[in-house]
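Engineer: Everything below, folded, please.
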Amino acid sequence: MADLARRLDTPLLYLQLGEVPVVVASSPEAAREITKTHDLSFANRPWSPSVRVLVAGGDAQGIMFARYGALWRQVRKICVLELLSARRVRLCRHVREEEARRLVAAIAAEAAQGKATVDVGERISAAMTDLVVRLVIGDRFDRPEEFLQVFKEGKKLATGKVSLGDLFPSSWIARLLSGNMRRAEANHRKMFELMDRAIKQHQERRGNVEEEEDMVDVLLRLQNQDDDLDEPLTMGTIKSFLRDLFNGGSETAVIEWVMAQLMRNPRVMQKAQAELRESLQGRQKVTEDDLNNLRYLKLVIKETLRLNNAVPLLLPRECRETCKIMGYDVPKGTTVFINAWAIGRDPKYWVDAEEFIPERFESSAVDFNGTDFEFIPFGAGRRMCPGMALGLASHELMLATLLYHFDWELPAGISPSEMDMTEEMGVTMTSRMKNGLHLRPIVRVPLKTAT
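Structural biologist: Down below sits the predicted model:
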């Protein structure tokens, strides 16, 4: 789509995907009009048949897919002030540090067993999933393994191909032929049953001041403060909150892409590791305090987000009312995507746009906070990702830990220029490496305090 937009020299593309009218914006100017000038007109999320499964027909709207209105404003406020606030990010740093150390221990154990390579993406995904489960439902749930299994099955379904039923939402035959959708419905029911159990256990243990407050506790506390809420916090909303926190918080594609870009660019890898090891001076573990000194690693992450954003088209928006974008009429009900992948590679705004050069951000004021529309990996406007701070904190720590404790080699016979960087996108619109990232870890700094 990026190539087509450039050939036609147009900021907007109109596509008819089955029964679904779609507009794709591929320029910073178009992105600005959608997320700032006309932000309110594009504040909805489209509800495809797959999304309707997730929101239980509207009874379980979370932060990701809630329709714009009083409920969405309330759940957004809860995210910003409670669940994903700067204070809560600081409070849960010890959990992130523990899971980062466990990741190192797991990879070191595989290396000690003589395995030729490690599936880096699989290892990171397992670590991040464990982290999110601890942050959201804590260590008190009595069926964590079953929960993890159901959650992982759901992630696999979400990374599959686009459903035929989503392209032809009015056709019951298309929905009938969409086997993935039926499996998603079954997985959704099982996930909500386990959430019911977790919530019940939290309710029974409430009032124990010695236990740390996890995200389920926060939501139950707010539910009991009903007089302070504009909209009632139903159990359906609480469970959808939890589902969205699991799905968003466990996304690891960015970490995998950073590792892939570092392997493809040995100069950058050497510079990033040198910064780390010089800063830590042989200490046994990386802590979040160390991240403040890792300026180059932050540039590496920004450059990866520019080239390999985990959600290349961002989450879709729906036009709530007919309006004009860049002089074109966009009808009410149109699904709108912003091609952040194309914008991040546009040579009009980026010198050597296809090259991986973290140093381009050294003297640049461009940031991903949603105000520089040539660089919006987390979106912009009302529907910008509310979990950016927590996600960045987790990603930076995991990456710093991997680069500090290990040196990394490609499989025998593969050079950096021969790496397979093919992307694959699933129904959740997330992009990951199609064939995974398999590397050989060499322990450089042993972790004696791993848990």
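Engineer: switch to C-alpha atoms for all contacts and neighbour counts from now on
Structural biologist: Will do.
Engineer: most centrally placed residue in this protein?
Structural biologist: Closest residue to the average C-alpha location of the chain: residue 251 at 4.1 Å, with Cα atoms, centre = their mean.
Engineer: my guess is that one meets residue 125, correct?
Structural biologist: Yes - with contact defined as Cα atoms under 8 Å, residue 251 reaches residue 125; the gap is 7.4 Å.
Engineer: Show me where this protein has its strands.
Structural biologist: Using DSSP state E, the strands of the chain run over 12-17, 20-25, 118-119, 317-318, 323-325, 328-330, 335-338, 406-409, 423-425, 431-433, 438-443.
Engineer: now the fifth one, how far from the chain's geometric center?
Structural biologist: Taking Cα atoms, centre = their mean, to the nearest Å, one finds strand 323-325 lying 29 Å from the centre of the chain it belongs to.
Engineer: another one to check against the first:
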Amino acid sequence: MDMMASTFVKADNTLFGSLFFLSTFISLFLLFIISKTKASKSIENLPPSPPQLPIIGNLHQVGNNPIVSTAILARQYGPLISLRLGQQLLVVASSPEAAMGILKTQDRFLSSRPVPAAFNHKKYAPHSLVWAAECNQTWKNLRTLCRTHLFSVKALESHSRLRAEKVSWMVDFLRRKQGQVIDVEDVVFTTLYNTLSSIVFGKDMLQFDEGDGTTRDPHKESVRKIIEYGSRVKDFGMFYPRLDRFDLHGTKKGSLKEFDRLFGPYWDCLIEEIRAVVNSSTWSSDQAQCFLDLLLENEFTNYQIYQFVLELFIAGSNTTTSAIVWAMTELLRHNEVLSKLDEELQKEIKSDQINVSQLSELTYLQSCIKETYRLHPSVPLLLPRVANETCEVMNYTIPKNAMVFVNIWAMGRDPELWREPLRYMPKRFTESKLDFKGQDFKFIPFGSGRRICAGMPSGIKSVEYILATLVREFSWTLPNGDDPSKLDLENKMGVAMRRVNPLKLIFKQK
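Structural biologist: You can find the predicted model right below:
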């Protein structure tokens, strides 16, 4: 009886799914048929495009992994292509020349941002830095605040003690867990998140469960759910603006629920308590103990603080975690590289405590990090831009309101730019002058132009410090004695490009 009931449930679900798909398709078709808005005139001299289907355009060719599909299309149609996704025109660059045209030559016309549904909430969105629709004065002020008080050389030096404390906590935890299987992403994410929360709020925001090595924390779960909502590739509202209000996938509703859950009464009370101190007659800037003091001194509202802090935590923790996990994956797969890196660290760092400022001078460590970013960029399709004016790139027209992407994943694997591009070979960077500053457009893991990642200096320091510490302090093995050379490299698209299968290792102190 139970089996029969299960069969009927499955049949009902299948029927429901088919009817939903059919009704959605019919709705889209009618939307185009009955719309009173005339179709826009065809735009001349667009970048080359594959053939398009009615209504959906090239949506079927993009699929769920746009970094790969657009790279394949670029090989066939050229380094700058155009795609029609529903009603949205998309332009994708996959070469240094095309990237320079977008990020440098026409940067002032291509600096606007489309705001994803997951982050497009009326009470939060106006205070965004990452997803600011325009490079307006509010955006400029936030950038200046970050550069001065979070990411400048002076700021990074002032935060070095906190960074060292959190990394020391990570080492102590892994020592206690020797012989147990550890989810590397979880450990690294928690370490980075608590580093940032200590800088901003003066306290850790995540707790680690000593029982099984996993975090049981509602705060962390909300952050991860927001990241998941923001990682959804297909968004009907983006491709068909008339459908945006229906929130067909529940992205807006779901992410707003997590926003409100994340920043509930507890944080309101905490901020109000500190605000009362900052607004008192006895307050002076010299008393500031964390970044929140500075935000309140600049009269930031609670919503401004929440949006700004959330973006800082997601960008600073999620993307940096991704880079560290991918670096460890490649080092495990290439034992000769891991041995050479360990040799450099043991030779150059004599003291028990790693001096963070010393790491930027370690040639092979820097080469391993750069090679990781080449093969596994944290944001493989640089965050999208929108043309605020019609302009030209590589003699092609990019019309106003077109969405623009730069596929740095494709450039990092281009055989015309790199010898044996699919091989992990840090030595290619040993004598290279390529850096992270966004000036050489074949290697721009943090972007370029006015929208270059503001947190790049902090992110690089974190990758250097945590990776060097894990290599120097521990040996790593896969569970069940699995062969590291066969470790998979499957990735999934998201706010940061992550492994499909979590990297789980056994740590042993050297």
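Engineer: Quick check: TM-score for this pair?
Structural biologist: Here the TM-score for the pair of chains, by TM-score structural alignment, normalised by the length of the first structure, is 0.87; 427 aligned residues with a Cα RMSD of 2.6 Å.
Engineer: what's the closest non-adjacent residue to the aligned partner of residue 504 of the second structure in the first structure?
Structural biologist: In the first structure, residue 504 of the second structure lines up with residue 438, judged by TM-score structural alignment. Of all residues beyond its chain neighbours, the one nearest residue 438 of the first structure is residue 119 (4.6 Å), with distances taken as Cα to Cα, 6 or more residues apart in numbering.
Engineer: Residue 383 of the first structure now?
Structural biologist: Sequence neighbours aside, residue 43 is the residue nearest to residue 383 of the first structure in space, at 6.7 Å (criterion: Cα to Cα, 6+ apart).
Engineer: Check the gap between the one you found and residue 5 of the first structure for me.
Structural biologist: Using Cα to Cα, to the nearest Å, one gets 24 Å for the distance from residue 43 of the first structure to residue 5 of the first structure.
Engineer: So what does residue 395 of the second structure match up with in the first structure?
Structural biologist: Using TM-score structural alignment, the equivalent of residue 395 of the second structure in the first structure is residue 327.
Engineer: Counting neighbours, what do you get for its match?
Structural biologist: Residues contacting residue 327 of the first structure under the criterion other Cα atoms under 10 Å number 7.
Engineer: My guess is the residue nearest to residue 383 of the first structure contacts residue 315. True?
Structural biologist: No - applying Cα under 8 Å, one finds residue 43 of the first structure not in contact with residue 315, separated by 11.3 Å.
Engineer: gap between residue 302 of the first structure and residue 159 of the first structure?
Structural biologist: Applying Cα to Cα, the value for residue 302 of the first structure to residue 159 of the first structure is 24 Å.
Engineer: What's the residue nearest to residue 383 of the first structure aligned with over in the second structure?
Structural biologist: Using TM-score structural alignment, residue 43 of the first structure lines up with residue 111 in the second structure.
Engineer: again with residue 368 of the first structure
Structural biologist: Superposed on the second structure with TM-score structural alignment, residue 368 of the first structure falls opposite residue 436.
Engineer: so residue 114 of the second structure touches residue 133, yeah?
Structural biologist: Yes - with contact defined as Cα under 8 Å, residue 114 of the second structure counts as touching residue 133 (6.2 Å).
Engineer: Aligned counterpart of residue 129 of the second structure in the first structure, please.
Structural biologist: Counting by TM-score structural alignment, residue 129 of the second structure corresponds to residue 62 in the first structure.
Engineer: Also residue 190 of the second structure?
Structural biologist: Superposed on the first structure with TM-score structural alignment, residue 190 of the second structure falls opposite residue 126.
Engineer: What about that match, how many residues nearby?
Structural biologist: 16.
Engineer: now swap in residue 304 of the first structure and tell me
Structural biologist: For residue 304 of the first structure, the count of nearby residues is 24 (other Cα under 10 Å).
Engineer: Kindly confirm whether my reading is correct that it touches residue 254.
Structural biologist: Yes - between residue 304 of the first structure and residue 254 there is a contact under Cα under 8 Å: 7.4 Å.
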